[in-house]
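**Student:** Can you look at this prediction? I've put the sequence above it.
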Amino acid sequence: MLGTILWSLRQTLKLRAHRSQLPPGPTSTKTGLARPWVYFREVSARHGDVALVPGLSSGGPTVVLGSARAAWDLLERRGAAYSSRPRFVVGGELLSGGLRGLMASYGPFWRRWRRTLHSGFMQRKSTSYRPIQRLESAVLARDLLVDPHGFRAHLERYAASVIVLVTYGRRVTDVASDEVRQKDIRMYMGLLNDIKDKVARGVATPCFTTHLLEEQEALGMTDLELAYTAGSPFGAGIETTSGTLASFFLACVEFGHNFIPRAQEELDRVVGRDRLPTFEDMDDLKYIRAIASETLRWRPVAVLGGTPHASTADDVYNGMFIPKGSTIIAPLWTSKSPPTSYYRLDFPEPHEFKPERFLEERDFPGTLGHAAFGWGRRVCPGMHLATASVNLNIARILWAFNVTPAKDEKGQNIEVDIFAFTDGFNSSPLPFPCSIKPRSAHHAEVVEREARQALTELASYEGKEEKS
């Protein structure tokens, strides 16, 4: 307690000493905000690309970055000083004993955690999971065909099953009752011990956790550390993939008449009518990839730019003093009107859905053209896996289905609200209606055929035949 008081006093004195150099910002802050990203958008619009907001964090000042350039310069180029985390007392300490790598401070444990995840999900390694994504994607298409009204549940099941298959070598057939919804030591250790038992009996399916066990001694991680590391992809992977695909359906309902015809022309030309698109088609499906990128830009799930960063050294940026211990937030929300400066996701008409943005040269730091997966050394380690899922499923959905507005009892289109999203750390669309119908009877037959074959192949992960 005394140490905390002394640290806070030193911070106060430092801020006073550098008062004239501090970033601009409001003199007070709003509290209890349901959607803080909207407030941060207003702060950036009024005070510029780097703004200091008082009173948001008990540990130190909060700095809001309102442009891609500022986020790139600080979180990427100066990543060594901006890759820690603010203190998470409940989630990071009380509930996990400091073993949640997502919330861990920059240090030896976090570096081990990051290196471990990188080894399992880096771009080259992530391609080895494509057979799983291909098979589960075929099942998702069948689910959308059979029960289009339950599309949100089908998206969640797909995302959960891919993550659990990749991590533990087992399928998820019902997301509502699977232990993926639980996040506690009993679940993580139970799953780890199950894999250890299968390894001992020589019947384990190769997966991320078997890889971790093989490397455990070299990694220097305890069983509990290993269990939490294996469980890390759950929340992020499920929410990123299912939430992004839900936003894609919302874009189809509101803007589909502008982009779906061009997408289906490309799919028919490249893929034909007798099979679902595959990863091998992606190089030739440039417009489909542009749709996926625009979806990630238009409505990023990690709307606050991911978990906040924290600075570990005093720094000066464009003449502004950023003290050590600052909480750094790089929100991804955009303004409705043309910005006075180049906000990170602001293109002309930022809330319009225009895949053509990604067919043109863009003045945007990095190679993706968006920041949906965060910045710097804290960038989402599962970004390659998630991107592959988004690309493939968008291609297959548009190949197989016409996604249009739902109709009311009078046959009129039911309007949707493209700003109706959940509150919280991650944000995804609130429930909305849409119509999902096969493009033809032939397209439906192809979906059914490929789903039956996929379920036959997926049965090997359960050791028994699946029912189609």
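**Tutor:** Happy to help now that I have it. As the structure is a prediction and not an experimental result, all values here were calculated from the model. Numbers count the residues shown, from 1 in each chain.

**Student:** hey, let's count contacts and neighbours off CA atoms from now on
**Tutor:** Will do.

**Student:** And the strands in this protein, which stretches?
**Tutor:** 50-53, 62-65, 309-310, 315-317, 320-322, 327-329, 401-404, 435-438 (DSSP state E).

**Student:** Against Ile291, how distant is Ala251?
**Tutor:** As judged by Cα to Cα, to the nearest Å, Ala251 and Ile291 stand 10 Å apart.

**Student:** measure stretch 431-439 end to end?
**Tutor:** This stretch, stretch 431-439, spans 24 Å end to end (Cα to Cα).

**Student:** Outside of it itself, list whatever touches it.
**Tutor:** For stretch 431-439, the external contacting residues (Cα atoms under 8 Å, 6 or more residues apart in numbering) are 144-145, 148-149, 249-250, 253, 399-407, 414, 416, 444.

**Student:** Now it: buried residues?
**Tutor:** Neighbour counts using 16 or more other Cα atoms under 10 Å place 432-438 of stretch 431-439 among the buried residues.

**Student:** Same question for stretch 40-48.
**Tutor:** 40-41, 43-45, 47-48.

**Student:** can you redo these as a markdown table with distance to Thr209?
**Tutor:** Formatted as a markdown table, these follow (distance: Cα to Cα, whole Å):
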| residue | distance to Thr209 |
| --- | --- |
| Phe40 | 39 |
| Arg41 | 40 |
| Val43 | 43 |
| Ser44 | 42 |
| Ala45 | 45 |
| His47 | 46 |
| Gly48 | 45 |
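
**Student:** In helices, which of those fall?
**Tutor:** Counting by DSSP state H, the buried residues of stretch 40-48 place 40-41, 43-45, 47 in helices.

**Student:** Redo these as JSON lines? Include distance to Leu245.
**Tutor:** JSON lines is the format used below for those (distance: Cα to Cα, whole Å):
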{"residue": "Phe40", "distance to Leu245": "25"}
{"residue": "Arg41", "distance to Leu245": "24"}
{"residue": "Val43", "distance to Leu245": "30"}
{"residue": "Ser44", "distance to Leu245": "29"}
{"residue": "Ala45", "distance to Leu245": "29"}
{"residue": "His47", "distance to Leu245": "34"}
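
**Student:** try this one next to it:
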Amino acid sequence: MFPSVDGRLANLAILLASFIVITSLKRFITNRQKKLPPGPVPLPLLGNVLSLDTKAAWLTYTEWAAAYGDLFFVRLLGQEVVVINSQHVAEALLDKRSRIYSDRPYIATLEPFGWSVVFFRPMQIKQAREMIANLIGDPQNYHSHFATFSASVAMSVTYGYQTSPHHDPLVRIVENALAIGLEVVTPEKAILLKTFPFLLKLPDWCWGSSIKCDARTSSDRMREMTDVPFQYAQDHMFSMVAENLQRIEKQDQTSRSFFEGALKKAATTAIIGSSGFVMTFALAMVLYPDVQRRAQAEIDSVVGLDRLPTFEDRTSLPYVESVLRETLRWQPVLPLGVPHVTTGDDTYDGYFIPKGTTVMCNVWGITRDEKRYLGASRFTPERFLDVNGALTDDDPAGYIFGFGRRACPGRYAADASLWSAIVTMLATVEFSSAKDDQGKVIEFTPQFTTGITRSFIALAPLWSSLAISHHALVPIRNL
């Protein structure tokens, strides 16, 4: 007689549990003489996973930081994790000791979900102005316009592809791919799949097989997001991708396959945009109209009403710059950054950090430090200005875009795109809450996505009373 399916699964679970026990005991014996950072007491086998809000882990980590400090230690199943909760500690480890902390951990959800693939100023200004035209013509679909803007610059440079103003097919492909993937590539969920890899082998009819179905769907969407724009570049042969394809044309077949694969990954990473930041800005302008009015007044005094702002005006608009900084800080899109892993043992401040430890920087905790940011939950751009109205040295971009050798390579391009979007919208439209047929404000409670990213979910139109001036194609806000 052959064992039943349930029996095989039970045996597999026992073997995996035994492996976790043996691994945990081995690590305990190895580290018992060494002082690990403080942290919550872990349960046998499970560690601290049951105490963690896996949908918003940054909230749990911020609570634990209040009890255990800026550097604490947790166990998630069989994985050791160090969480950093201050910019000072993050710079001391991830920047100054980048030789040890620059590697990335194995994220078990990347491959099955298809995520193993991942200076344009005139174009950025152009795309920002096209976004404004779309907002004027169709304000209710602002989320789609933001997504189009975020993807348009990268797609133009990377693939030579010009996005259409409405319902662009490639933008839709990107949105569909991100919808599933961003929820599952968190370290917490990846550790679950790393510990129980058999979840990807369950038959479709079996309980618990949903993760395999989601992985299949996500892989198909990511493959489409990788291949369709790449094929466009090959067909048209003018873009960053096309130029590199021409360079590798003379390589042998093996080399060509390798370089084409690397080029696809680089290009795919570039088009995963930053619409979450733009959504955060729009929400802030609705909730804090005084900020909007002050920023608009600054633009009026510097730029005037006969033209739109350009990058040459940036240094003369310190309050707009402070609005950008507060947008990055107030609701960080990557609240836990992107995890690192140690490639060797290390000691910091008397605490032992073992090789192979996942290291996460709790960006959310940094932004909610009341000693640094009084009234941290409020949108207050003035916190980045001194008494003379000049910008301070505190720039959240220093921790929002990561640390060390693995900091975001597109930081400066993303910063420029976000600034162009913010300053153009402030100069042309006015954000306000939507109203019902009786003219009463429609109340709403902001809701945010969860996963590796966190961004505001569009629930209702957020502005009204948009006007077009005598410039015809250039909308100017109604003063």
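**Tutor:** That came through fine. All values reported here derive from a predicted model rather than from experimental measurement.

**Student:** Now Val166 of the first structure. Nearest residue, chain neighbours left out?
**Tutor:** For Val166 of the first structure, ignoring the flanking residues on the chain, the nearest one in space by Cα to Cα, 6 or more residues apart in numbering is Cys207 at 5.6 Å.

**Student:** What about the one you found, how many residues nearby?
**Tutor:** By other Cα atoms under 10 Å, 18 other residues sit near Cys207 of the first structure.

**Student:** which residues touch it?
**Tutor:** 165-169.

**Student:** Highest neighbour count among those residues?
**Tutor:** Counting neighbours by other Cα under 10 Å, the top entry in the contacts of Cys207 of the first structure is Val166, with 26 neighbours.

**Student:** close enough to count as contact, that residue and Pro131?
**Tutor:** No. Counting by Cα atoms under 8 Å, Val166 of the first structure stays clear of Pro131, with 10.4 Å between them.

**Student:** Just want the most central residue of the first structure.
**Tutor:** Nearest residue to the geometric centre of the first structure (Cα atoms, centre = their mean): Thr240, 3.2 Å.

**Student:** Once you drop chain neighbours, what's closest to it?
**Tutor:** Nearest residue to Thr240 of the first structure, sequence neighbours excluded (Cα to Cα, 6+ apart): Val301, at 5.9 Å.

**Student:** In contact with the one you found: list those residues for me.
**Tutor:** So Val301 of the first structure contacts 239-240, 243-244, 372, 426-428 (Cα under 8 Å, 6+ apart).

**Student:** among those residues, which recur in the second structure?
**Tutor:** For those, the contacts that persist in the second structure are 243-244, 426-428, with contact defined as both residues aligned by TM-score structural alignment, their matches' Cα atoms under 8 Å.

**Student:** Could you single out the nearest of those residues to Leu52 of the first structure?
**Tutor:** Taking Cα to Cα as the measure, Leu52 of the first structure lies nearest Asn426 of these, at 22.8 Å.

**Student:** And that closest one, what's its match in the second structure?
**Tutor:** Using TM-score structural alignment as the criterion, the counterpart of Asn426 of the first structure in the second structure is Thr453.

**Student:** Near its match, how many other residues are there?
**Tutor:** Neighbours around Thr453 of the second structure, by other Cα under 10 Å: 20.

**Student:** got the contact list for it?
**Tutor:** 182-183, 333-335.

**Student:** Could you do Pro323 of the first structure as well?
**Tutor:** So Pro323 of the first structure contacts 14-15, 311, 313-315 (Cα under 8 Å, 6+ apart).

**Student:** same question, Val379 of the first structure
**Tutor:** By Cα under 8 Å, 6+ apart, Val379 of the first structure lies in contact with Phe373.

**Student:** so what corresponds to it in the second structure?
**Tutor:** Under the alignment (TM-score structural alignment), Val379 of the first structure pairs with Ala407 in the second structure.

**Student:** now that match: how far from Asp393 of the second structure?
**Tutor:** Counting by Cα to Cα, the gap from Ala407 of the second structure to Asp393 of the second structure is 19 Å.

**Student:** and Ile84 of the second structure, what pairs with it in the first structure?
**Tutor:** In the first structure, Ile84 of the second structure lands on Leu65 (TM-score structural alignment).

**Student:** Quick check: the residue nearest to the centre of the first structure touching Thr387?
**Tutor:** No. With contact defined as Cα under 8 Å, Thr240 of the first structure does not count as touching Thr387 (9.4 Å).

**Student:** Isn't Leu245 of the second structure up against Glu260?
**Tutor:** Yes. Using Cα under 8 Å, Leu245 of the second structure is in contact with Glu260, at 7.4 Å.

**Student:** show me the contacts for the aligned residue in the second structure for Gly25 of the first structure.
**Tutor:** By TM-score structural alignment, Gly25 of the first structure lines up with Gly39 in the second structure. Residues near Gly39 of the second structure by Cα under 8 Å, 6+ apart: 64, 68, 72-74.

**Student:** In a markdown table, list those residues along with distance to Arg8 of the second structure.
**Tutor:** A markdown table is the format used below for the contacts of Gly39 of the second structure (distance: Cα to Cα, whole Å):
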| residue | distance to Arg8 of the second structure |
| --- | --- |
| Trp64 | 39 |
| Tyr68 | 42 |
| Phe72 | 39 |
| Phe73 | 35 |
| Val74 | 32 |
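
**Student:** Need the max-distance pair from the residues you listed.
**Tutor:** Farthest pair in the contacts of Gly39 of the second structure, by Cα to Cα: Tyr68 and Val74, 10.8 Å.

**Student:** Neighbour-wise, give me the winner out of the kept ones among the contacts of Val301 of the first structure.
**Tutor:** Top of those by neighbour count (other Cα under 10 Å): Thr244, with 29 neighbours.

**Student:** per the alignment, that residue corresponds to what in the second structure?
**Tutor:** When the second structure is aligned by TM-score structural alignment, the residue opposite Thr244 of the first structure is Phe277.

**Student:** what's the answer for Ile132 of the first structure, then?
**Tutor:** Aligned partner of Ile132 of the first structure by TM-score structural alignment: Met123.

**Student:** Repeat that for Leu276 of the first structure.
**Tutor:** Using TM-score structural alignment, the partner of Leu276 of the first structure in the second structure is Leu308.
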